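In: Okay, here's the prediction I keep looking at, along with the sequence it came from:
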Amino acid sequence: MDAFSDSGRVVGVSPSSHQTSASNSMGKVVMASVIGTMVEWYDFLLYGTAAALVFNKLFFPSLDPLMGTLAALGSFAVGFIARPLGGAVFGHFGDKIGRKTMLMTTMFMMGGGTFAIGLLPTYAQIGAWAPALLILLRVIQGIGIGGEWGGAALMVIEHAPRNQRGFFGSLVQIGFPLGMLASTGIFAYLSRMPDAEFLSWGWRIPFLLSSVLVLLGFYIRLKVTESPVFEAAAASSEQPPKIPLLEVLTKHKRNLLISIGLKVCEVAWVYILTVFVVVYGTTVLHIPKAIILDGVLLGAALELITIPLFGWLSDRWGRRTLYFVGSVFTIAAAYPMFLSIQTGSSVVIALTIAVCMNLGHGSMYGPQAALLPELFGTRVRYSGASLGCQVAAGIGGGLAPMLATALLARQGHFIGVAVMIAVLGAVTFIATVFSPETYRDSLFES
């Protein structure tokens, strides 16, 4: 029997049958989660790049360039604000009926929303309906991705051996740089088209291609078995909570707040680097967008190596150590990063973005797929991990680029943005101080 800690996590010994299940199906589970998550992030991140390069001109053309960009980033933020709703809804059903079904549903929500954006008429064609429909589809995307991450992470770490959860969980996380490479790469290629053609039809191609990727991801996920940890909990005699989310909010408040704090700096940092820096570099510094996008591509490519490395290290050093490294680096690098961007040098910019992504984002993002779920028991794990992650994503990922753009418009320089990043880094540092170390805990409940 596994014993519970005061925080609701389990600290006993997991059943040996889990090891057999894990060893027999781990490769299939990891592949399904990585490819599925890559497709989801491809869909979600397309919007961020398009918001910085296209949507301000096609859907908010009546505003001046910076204000149009701010409006476009506002529609980008809507997707993040919708993510806690997705986390709550899919977390509830994921804890009640299983992880796999929820992952199939979120994929179709994301893919359908992305494909529809590629077909949208512009402001010039249907007026105010264009931005309204764009925002509606972004909400659908946000709800979908809000339920996706928690399920994908749980499917992998609940299959994985206890001493390798950090590593296998980090493989789910490489779906993010893979999706970023795919979405940013295709935009970087298409943005070399003549502007008239790119704005007329070229920008639609990445959104329409999503349908092919979604069908591939759906097929692969059909082959995955349900989580053995969830099945063990479902087979036990203990009654599950009627409303898992309510139990998280009433009995797991401390760990929920910790999970929000752990996520907020990492997600803000990566979207400042991949969305706001594109806006700042192209709109204010007049740096060619290809130079910025090349830096993002380099950073994402390197994260294919560093994210699993940090996940592997977290199985040996603990999750908290990597979070201390990432949060301290982010605080220290916030101001120098903008100074480097201001040089205008393609080499300096590319290296700066790549280093900042990998040491600031990758060091925390790698262990995250294991750490956040480990804070919660099986019967509320999907709800707890998803809600904590997605609330922080709404604050750090959705509002941070928009707030940074507003600060830039008001102050005319980047200092306010650097201070904002440092404050968020301090929040994550404090959350890490109060976080329990979880890498030796069992995920099974008695």
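Out: Good, I have the coordinates. Values in this document were obtained by computation on a predicted structure and should not be read as measured data.
In: Going by C-alpha atoms from here, please, whenever you check contacts or count neighbours.
Out: Noted.
In: got a list of what Trp129 touches?
Out: Residues counted as contacts of Trp129 (CA atoms under 8 Å, 6 or more residues apart in numbering) are Tyr123.
In: Okay, it and Ala268: tell me how far apart.
Out: 30 Å (CA to CA, to the nearest Å).
In: mind checking the SS state of Tyr42?
Out: helix (DSSP: H, G, I helix; E, B strand; the rest coil).
In: Show the contacting residues for the nearest residue to it once chain neighbours are set aside.
Out: Leaving out its chain neighbours, the residue that sits closest to Tyr42 by CA to CA, 6 or more residues apart in numbering is Gly179, at 4.0 Å. Applying CA under 8 Å, 6+ apart to Gly179 gives the contacts 37-43, 45.
In: structure B:
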Amino acid sequence: MTATSSEPGAAAEADEFELDPRDAARVTRAAFVGTALEWYDYFLFGTAAALVFNRLFFTELDATAATLAAFATFGVGFLARPIGAALFGYLGDRYGRRPALLTTIVAIGVATGLIGVLPTFDAVGIAAPIALAVLRLVQGLAVGGEWGGAMTIAVEHAPKRTRAWYAALVQIGSPVGTLLSSGAFALVLLLPSEEFDAWGWRLPFLAAFPLLLIALYLRMRLEESPVFAELVAQEDRAKVPTVEVFRRTGGRLLVAVMCAFLAVGGFYMITTFAISYGTGIGLDRGLMVNATLIASVAQIFVTVIAGKLAVRWGSAFMVLLGGATTALAAFPIFWLIDQRSPAAVVVAIVLGIVLMTVGYAGTGSALADLFPAALRYSGVSLGYNIAGALSGFMPFLSLAALEAAGNQSWAPALVLVGIAAITALGGAIAGRLRPLD
């Protein structure tokens, strides 16, 4: 087995290892399950930030300030993600994709489960929001290495000609995670308000513990990437991958950030911010959560279709297409929510999620193509999570913009247009760059 690329740090790719497609499918399933738990935990926090944390952990603030504080805590996890990307990127590129992914999944599951046992502000005062922020930081660090690692190990086990398809299958973890978290909250919202506030909201967080056991079992059976094994055999591993990413592929890292911007910031605007906005204009919170639930089901099917199209048209083109169509739909989405009609709200949330998914399905493979194998875990993780750090405060920014505009929805819609346009431009540039493998 020899590497054929002339690029330094590029190992032989999956086609040269004559992988059994069944092995690629098995690895993809293991990556998907871990990613589903990752997003279950992360989406759960976003929903709780809009519905629970503002009232139970920031109770000494007025309603708007409490919501802003809850969203700020939500955004803190995004600031930790680039640090996690550097940390787990180092582990993944130096010591293996598998051990890094085992560590991330445990950290995510434990941090989320512990949120379910936190005392509220009324019980312990300022210690409650501090503990919440700390656990959010742990989540952020672990998520910083999870998605990039799952994507890297999936594409490195897949035949190169079809790896956009396998990468898209890993992305199904996102809607499944949303479906589980939204479904869990939809169920506990059926409880009387007093019981929901007292203990009901905790149940979805505590469910992270049994879900972690399932994900960990599958991850333990995960085989190391053959591409990484080749890097070890050739002694071709970077000493400090993060430094090498910036030094050798800094321009490509910027493109990766642009490509991933909508996948993170835009998504949380249509879920976390939209839930808060909808309840703020008098819509039932159960309706907003259920709309996200319906959108998640649609997202699964769209991811499959978009993954097939990515093999034919290219992952970067799908990123461009998703960004462009979301920018065009931003104002209609918020206009539909403003109608206060349950049907219009569902259409708005589904439309926003579906259009973002067109680009999201191609994001993983597009980012993987931007970096050589020796830097791939770090490069993909940094690109995705720097985008996360920049866009994680979008719900906070959108709420502030909404307040400044006198509660006119054109303000958050304009923020969404900007996010989507950046991703469309990133997809256009990525499509013109040669893959480094």
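Out: Arrived safely, thanks for sending. Because the structure is a prediction, the values reported are computed rather than measured.
In: What's the TM-score once they're superposed?
Out: Overlay of the two chains. TM-score (TM-score structural alignment, normalised by the length of the second structure): 0.96; 434 aligned residues with a CA RMSD of 1.7 Å.
In: Of all pairs in the contacts of Gly179 of the first structure, which one is the farthest apart?
Out: Farthest-apart pair in the contacts of Gly179 of the first structure is Thr37 and Leu45; separation 11.8 Å (CA to CA).
In: So for the two, which residue has more residues nearby?
Out: Thr37 (28 against 24; other CA atoms under 10 Å).
In: Tell me the counterpart of that one in the second structure.
Out: Counting by TM-score structural alignment, Thr37 of the first structure corresponds to Thr35 in the second structure.
In: Name all residues that make contact with the closest residue to that match other than its chain neighbours.
Out: Once flanking residues are discounted, Thr35 of the second structure sits nearest to Gly173: 5.2 Å by CA to CA, 6+ apart. Gly173 of the second structure makes contacts with 32-37, 39, as judged by CA under 8 Å, 6+ apart.
In: Gln368 of the first structure now?
Out: Contacts of Gln368 of the first structure by CA under 8 Å, 6+ apart are 166, 169-170, 319.
In: Please say which position in the second structure it maps to.
Out: Under TM-score structural alignment, Gln368 of the first structure pairs with Thr363 in the second structure.
In: Its match and Gly9 of the second structure: what is the separation?
Out: 22 Å.
In: What is the burial count for the alignment partner in the first structure of Pro21 of the second structure?
Out: Counting by TM-score structural alignment, Pro21 of the second structure lines up with Ser23 in the first structure. Neighbourhood size, Ser23 of the first structure [other CA under 10 Å]: 12.
In: is it fair to say Ser23 of the first structure lies in a helix?
Out: Yes. If the criterion is three-state DSSP, then Ser23 of the first structure is within a helix.
In: ok, now which ones touch it?
Out: Applying CA under 8 Å, 6+ apart to Ser23 of the first structure gives the contacts Ala160.
In: so what's the most centrally placed residue in the second structure closest to, chain neighbours aside?
Out: Geometric centre of the second structure, nearest residue: Val264, 5.6 Å, by CA atoms, centre = their mean. Distances taken as CA to CA, 6+ apart put Gly388 closest to Val264 of the second structure, at 5.7 Å, once the chain neighbours are dropped.
In: That neighbour touches Arg81, doesn't it?
Out: Yes. The pair Gly388 of the second structure and Arg81 passes the contact test of CA atoms under 8 Å, sitting 7.1 Å apart.
In: follow-up on the earlier one: any idea what the residue nearest to Val264 of the second structure aligns with in the first structure?
Out: Aligning on TM-score structural alignment places Gly388 of the second structure opposite Ala393 in the first structure.
In: Trace Leu304 of the first structure over to the second structure, please.
Out: Using TM-score structural alignment, the partner of Leu304 of the first structure in the second structure is Ile300.
In: Please, which helix or strand holds that match?
Out: helix 285-313 (DSSP states H and E).
In: Between helix 289-317 and the helix or strand containing Gln368 of the first structure, find me the angle.
Out: Assigned by DSSP H and E, Gln368 of the first structure belongs to helix 363-374. Interaxial angle, helix 363-374 of the first structure versus helix 289-317 (axes from the mean of the first three to the mean of the last three CA atoms, to 10 degrees): 50 degrees.
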